[in-house]
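Trainee: coords please:
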Amino acid sequence: MTIAVYTAGESCQQCKLTQRVMTAVGIRFDTIDLTDDANAAARDYVTGDLGYSRAPVVVVDEHDQWAGFQPDAIARLAASLHAQPVAAVGTTDLSGGVT
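Mentor: All right, here's what the predicted structure looks like:
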């Protein structure tokens, strides 16, 4: 699963908070800076296709997305990701190692 965090650049405090909390709870994500002209297609996707007008925009999949710093949504996402069956990511032995 690829999670995308669309940001409004370095000055966006809600973007920084979202990224910081997602990292702290172990959520991997790609960051796309919407202020970079090279990301014009991503900006059109976020504002046109998805209809968001504020950042950050977190897109988990086509049905799970939000805008702004949303600690509850991050916690919900972390819980769902960490609730994945162990067999889906490897087999854990009793000593804590992954085989």
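
Trainee: going forward, measure contacts between C-alpha atoms and count neighbours the same way
Mentor: Will do.

Trainee: Where do the strands of this structure begin and end?
Mentor: 4-7, 30-33, 57-61, 64-67 (DSSP state E).

Trainee: could you say what helices and strands the last one packs with?
Mentor: For strand 64-67, the helices and strands in contact under the criterion 3 or more C-alpha pairs under 8 Å, 6 or more residues apart in numbering; DSSP states H and E are strand 57-61.

Trainee: Just send the strands of the chain back as a markdown table, with mean neighbour count and distance to Gln19 too.
Mentor: Written out in a markdown table, the entries for these read as follows (neighbours: other C-alpha atoms under 10 Å; distance: least, C-alpha to C-alpha, whole Å):
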| stretch | mean neighbour count | distance to Gln19 |
| --- | --- | --- |
| strand 4-7 | 24 | 8 |
| strand 30-33 | 17 | 9 |
| strand 57-61 | 19 | 10 |
| strand 64-67 | 16 | 13 |
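
Trainee: Could you also give me the structure for this next sequence, so I can compare it with the first?
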Amino acid sequence: MPVVPASPGHAPSTHQGSDGGDRTNADRGYELFRLWCELTGRSPHQVPVDEVAAFLGRPEVRALSRVPAEVLRDAAGPARRGSSLPVERWLATVRIVRPHA
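Mentor: Reported below is the predicted structural model:
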């Protein structure tokens, strides 16, 4: 998987994972990226680093990264447009499908 360097002068923020361990928000962002690739049929290894960085930097991705994977999968179907899955539609659909997720 392409590695995107951290922003200079900024340490990644962390939060408590469901297993009790700390996980960085970047880790969850990469998990979301891999899920998005899976749902759109793209290989995460073939996405250019600059596209990965742009994906991870989107505010919708930060919001989606707080949503459980099963909710994301449920919302992906209605949000999909052909083989694409626009993240803003995905987030909007999450809010409709599971408003309190």
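
Trainee: so what number do they get for TM-score?
Mentor: Overlay of the two chains. TM-score (TM-score structural alignment, normalised by the length of the first structure): 0.28; 50 aligned residues with a C-alpha RMSD of 4.4 Å.

Trainee: mind putting the strands of the first structure in JSON lines, distance to His82 of the first structure included?
Mentor: Formatted as JSON lines, the entries for the strands of the first structure read as follows, by distance: least, C-alpha to C-alpha, whole Å:
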{"stretch": "strand 4-7", "distance to His82 of the first structure": "18"}
{"stretch": "strand 30-33", "distance to His82 of the first structure": "18"}
{"stretch": "strand 57-61", "distance to His82 of the first structure": "15"}
{"stretch": "strand 64-67", "distance to His82 of the first structure": "16"}
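
Trainee: mind checking which of those strands is nearest Asp44 of the first structure?
Mentor: Judged by C-alpha to C-alpha, the one of the strands of the first structure that comes nearest to Asp44 of the first structure is strand 4-7, at 11.5 Å.

Trainee: could you say what helices and strands the closest one packs with?
Mentor: For strand 4-7 of the first structure, where contacts count as 3+ C-alpha pairs under 8 Å, 6+ apart, the packed elements are strand 30-33, strand 57-61.

Trainee: Try it again at 10 Å.
Mentor: The criterion is 3 or more C-alpha pairs under 10 Å, 6 or more residues apart in numbering; DSSP states H and E, and the helices and strands that strand 4-7 of the first structure contacts are helix 13-24, strand 30-33, helix 40-44, strand 57-61, strand 64-67.

Trainee: Show me what the second one packs onto, helices and strands only.
Mentor: For strand 30-33 of the first structure, the elements it packs on are strand 4-7, helix 13-24, helix 40-44, strand 57-61, judged by 3+ C-alpha pairs under 10 Å, 6+ apart.

Trainee: Please repeat the previous calculation with a cut-off of 8 Å.
Mentor: The elements that strand 30-33 of the first structure packs onto, with contact taken as 3+ C-alpha pairs under 8 Å, 6+ apart, are strand 4-7.
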